[in-house]
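Participant: Below is the sequence, then the predicted model.
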Amino acid sequence: MIVIDNLMQVANQIETERGVTKEVLFSAIEQAIVSACRRKLPEEALVEAVLNSDSGEVTIYRIFNIVKEIEDDSFQMTPADAKKRGRSTKEGEDYKEVMEIPDLGRIAAQTAKQVIIQRIREAEKESVYDEFKVKENRVITGTVQRIENQNYLVNLGRTEAVLPVREQIPGERFSVKEKIKLFVVEVEKGTRGNYIKISRTHPGLLRCLFELEIPEIEDKIIEIMSVAREPGKRAKVAVKTNNPAIGAVGTCVGQMGGRIQSIIKELGNEKIDVLEWDENPKVFVANALKPAQVTQVVVTNADEREAVVVVPSDQLSLAIGKQGINVRLSVKLTGWKLDIMKEEEYNEKAMDISSENNMSILDKIQKSKDLENSGFVEGNSENSLAAALAKASSGNDDSEATDAPIGGLGELAAKMAKASKQQAIEAVELKVSDLAKQLSMKTAELIEEAKSFGVEISSNRAKLDPDQVAKIKENIS
């Protein structure tokens, strides 16, 4: 029999400090003693250890299977042998006898120690995972422990996590031992331990800070309907009230801007626009583009969530924003693809937009097929001429002509067709610098943005095909 002194005191201390329950620790001790004893017994021997948690006594049992004929005496016994040892048994039962503790030695003791340490580590990892898994999509507070290559090692209490550069708000800097608020994106189990992904750029951080700072949101009087963010620059938050007597925007901003200012300070002076959510998409889109004044919003495709926003000429730059930030945030916030137009431009294209808007899906498909089958770019008369010349040169014309003129005509048709094809290619291809101007961005910034969603641009002189242009506009606009 083995006696462990101060067992309950040690178990309580481990449970408090490392979050490992007493039951797990007692099981680890029993398993460790069994592992140590096996080193002094045959490989097939069956051993069991029973720990009395109150007294700290460990009793070790040797187990035998009762069989009619013995094949391996290390774990088998006949009923007659069991009877000689003072117990009547039947075939198929197990016979337990208290085992004298052998002289285990240093190696066996080291084995037992390693088993206990390993079990405690595994239990601790499981405990940490369970603790932080329920904190996913929430804000926690951590302490900066170390700075390595612009990455921050943050102490979260029972574990640590790394805040990489890509999850940091541009321009912010922290010092060692400084407390910071972090958003828990996800918690995963890994081969080398738990992985906790933390961020300060996630839109969820802004949402959680609103919930912490504004009690009406936690009480469900006000709801956050949508959040869009460009970390360190600007953010938009759409809110709605469930109580007509309480204004959602005014409540979130607070008296003299007190509530919103504390959130702005936490996010490194990131500008935050709080606006009213509306179930009518036209009103919501107009609100999202504030502070720009919107003349009207025309829904061009409700299924694809596409709309044209008409603004006065002097409001166009304000609606787009610096480097297109206002319209990008509005698109993210509303989930609608927006095309910003000046009033003059809209008046010129109003009929086309209206007819396109009223066109059924079947009509749109038919129109697309007709354009495909026409074989030329709409509005290019040279293509039509090239096609006509090619037809004439093929010899299918009913008119009589000599071989020489037809041959010359065919050569001219080929040159015209080649030229028109090249012109068509140039018409649909777009230079990177031209696209950057359209999106009000710098060329280098556009190349970097495009790389993040899979469009590789070799240089600022490269040309983009229509698919690349569409993908870039979809993700940035």
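Facilitator: Everything's here; your move.

Participant: all contacts plus neighbour counts: C-alpha atoms, from now on.
Facilitator: Will do.

Participant: Do a quick rundown of the strands in the stretch 351-477 of the chain.
Facilitator: 430-431, 463-464 (DSSP state E, counting those that start in this stretch).

Participant: Run through the neighbouring helices and strands of the last one.
Facilitator: Using 3 or more CA pairs under 8 Å, 6 or more residues apart in numbering; DSSP states H and E as the contact criterion, the secondary-structure elements in contact with strand 463-464 are strand 430-431.

Participant: Against that first model, consider the following:
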Amino acid sequence: MSSELLDALTVLEREKGISKDVIIEAIEAALISAYKRNFNQAQNVRIDLNRETGTMKVFARKDVVDEVFDPRLELSVEEARQINPNYLSGDVVEIEVTPKDFGRIAAQTAKQVVTQRVREAERGVIYSEFIDREEDIMTGIVQRIDSKFIYVSLGKIEALLPVGEQMPNERYKPHDRIKVFLTKVEKTTKGPQIFVSRTHPGLLKRLFEIEVPEIFDGTVEIKSVAREAGDRSKISVHSDNAEVDPVGSCVGPKGQRVQAIVNELKGEKIDIVRWSNDPFEFVANALSPSKVVDVIVEEEDQGTTVIVPDYQLSLAIGKKGQNARLAAKLTGWKIDIKSETDAKKLGIFPRGAEQNIDEADLELEADSSELEE
């Protein structure tokens, strides 16, 4: 050991972000292992590494006892008092046992152990960095592809993009640059393992935060997201500022903001709707782009019956029920969609229609009374 090595550790700390103390502790542990292995010693030892000069000493640690059973680990009270008359039974005596050629042997033997500890420390630094990025968005570069994963480089580490988290309308090639959502960061024996997604609703939310300044600064809030990746998504937004249009803010001038997100998601359609704490209004908005005649809310069942014009029924339901399904996910309400004709057959009338029916009945009763007179 030398002062030059300590200087090298300082450089390593600065460049790799690994604490010098961590490396020195690894070296001390390696030197203890090297001493026991090369000198056939089983006693407890301590390495004293001078952090100013780089010099080192080996000390054997022995317990002071009344009766010695293992001289490698124990020292009698009489022998201890020859070193220092103040020692008592139960104390620990340290005796320097540094071999003359220990520096050379220790350096050779400890190299592999130190390298391993440094590698573990680097993994710890990477884990600490990425665990704070969980549920965040990052840009990565596709490295390689196999039957289970796409391996995406995030700089210091490769992340895993499972088949189930890949968008069905995308084809990936090595060196493609893509944005991914970090779903999980795990600590394993081989180092940190990071899983990412292109289908997670969180990716859509983070993209809007990047593209829409009003969302980033908190003026506009994303209330909920429903997504069928690669095909269609719905997002509800709200602002406490009456002068801010939350939907218009997300769409952007000439649709530029939302179009940038659509392009990133390879053409995925995005419906942006206004959030409301009134289920009547919120469910009606969520079924956009279809028009809604009325929403009948059943609070107990957390359900709604939505009446739409006959010609809007297929639009409200959507292809394979997609529009209704996404609206239900977005609002958290069950949605049963009926056309005006079907609703009337079941005796369900929109609120305005019920009023018209009552007025018509009154007129008929009045006409009947006049005829009888």
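Facilitator: All right, it came through fine. Model, not experiment: these values are computed from the prediction.

Participant: can I get the strands of the stretch 351-477 of structure 1 in CSV with distance to Tyr129 of structure 1 and mean neighbour count?
Facilitator: Compiled in CSV, these are given as follows (distance: least, CA to CA, whole Å; neighbours: other CA atoms under 10 Å):
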stretch, distance to Tyr129 of structure 1, mean neighbour count
strand 430-431, 50, 16
strand 463-464, 46, 20
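
Participant: Same list (those) but as JSON lines, adding distance to Thr143 of structure 1.
Facilitator: JSON lines is the format used below for the strands of the stretch 351-477 of structure 1 (distance: least, CA to CA, whole Å):
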{"stretch": "strand 430-431", "distance to Thr143 of structure 1": "47"}
{"stretch": "strand 463-464", "distance to Thr143 of structure 1": "46"}
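
Participant: Quick one: closest of those to Lys135 of structure 1.
Facilitator: Taking CA to CA, strand 463-464 is the member of the strands of the stretch 351-477 of structure 1 nearest to Lys135 of structure 1, at 43.7 Å.

Participant: For that closest one, give the aligned segment of structure 2 as residue numbers.
Facilitator: Counterpart in structure 2 of strand 463-464 of structure 1, with TM-score structural alignment as the criterion, is absent.

Participant: same check, this time on stretch 366-386 of structure 1
Facilitator: Mapped onto structure 2 using TM-score structural alignment, stretch 366-386 of structure 1 covers no residues at all.

Participant: For stretch 243-256 of structure 1, buried residues please.
Facilitator: Ala248, Val249, Thr251, Cys252, Val253 (16 or more other CA atoms under 10 Å).

Participant: Show me which of those residues is closest to Lys135 of structure 1.
Facilitator: Within the buried residues of stretch 243-256 of structure 1, the smallest distance to Lys135 of structure 1 is 24.6 Å, found for Cys252 (CA to CA).

Participant: Glu306 of structure 1 matches what in structure 2?
Facilitator: Residue mapping for Glu306 of structure 1 onto structure 2 gives Gly303, with TM-score structural alignment as the criterion.

Participant: cool, and Arg166 of structure 1?
Facilitator: So, by TM-score structural alignment, Arg166 of structure 1 is matched to Gly164.

Participant: okay if I get the buried residues of stretch 243-256 of structure 1 as CSV plus secondary structure and distance to Lys189 of structure 1?
Facilitator: Putting the buried residues of stretch 243-256 of structure 1 into CSV (DSSP: H, G, I helix; E, B strand; the rest coil; distance: CA to CA, whole Å) gives the following:
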residue, secondary structure, distance to Lys189 of structure 1
Ala248, helix, 40
Val249, helix, 41
Thr251, helix, 41
Cys252, helix, 38
Val253, helix, 40
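
Participant: which ones are touching whatever residue of structure 1 lines up with Leu5 of structure 2?
Facilitator: Aligning on TM-score structural alignment places Leu5 of structure 2 opposite Leu7 in structure 1. Taking CA atoms under 8 Å, 6 or more residues apart in numbering, we find Leu7 of structure 1 in contact with Ser53, Asp54, Gly56.

Participant: rerun at 10 Å
Facilitator: Leu7 of structure 1 sits next to Lys22, Phe26, Asn52, Ser53, Asp54, Ser55, Gly56, Glu57 when contact means CA atoms under 10 Å, 6 or more residues apart in numbering.
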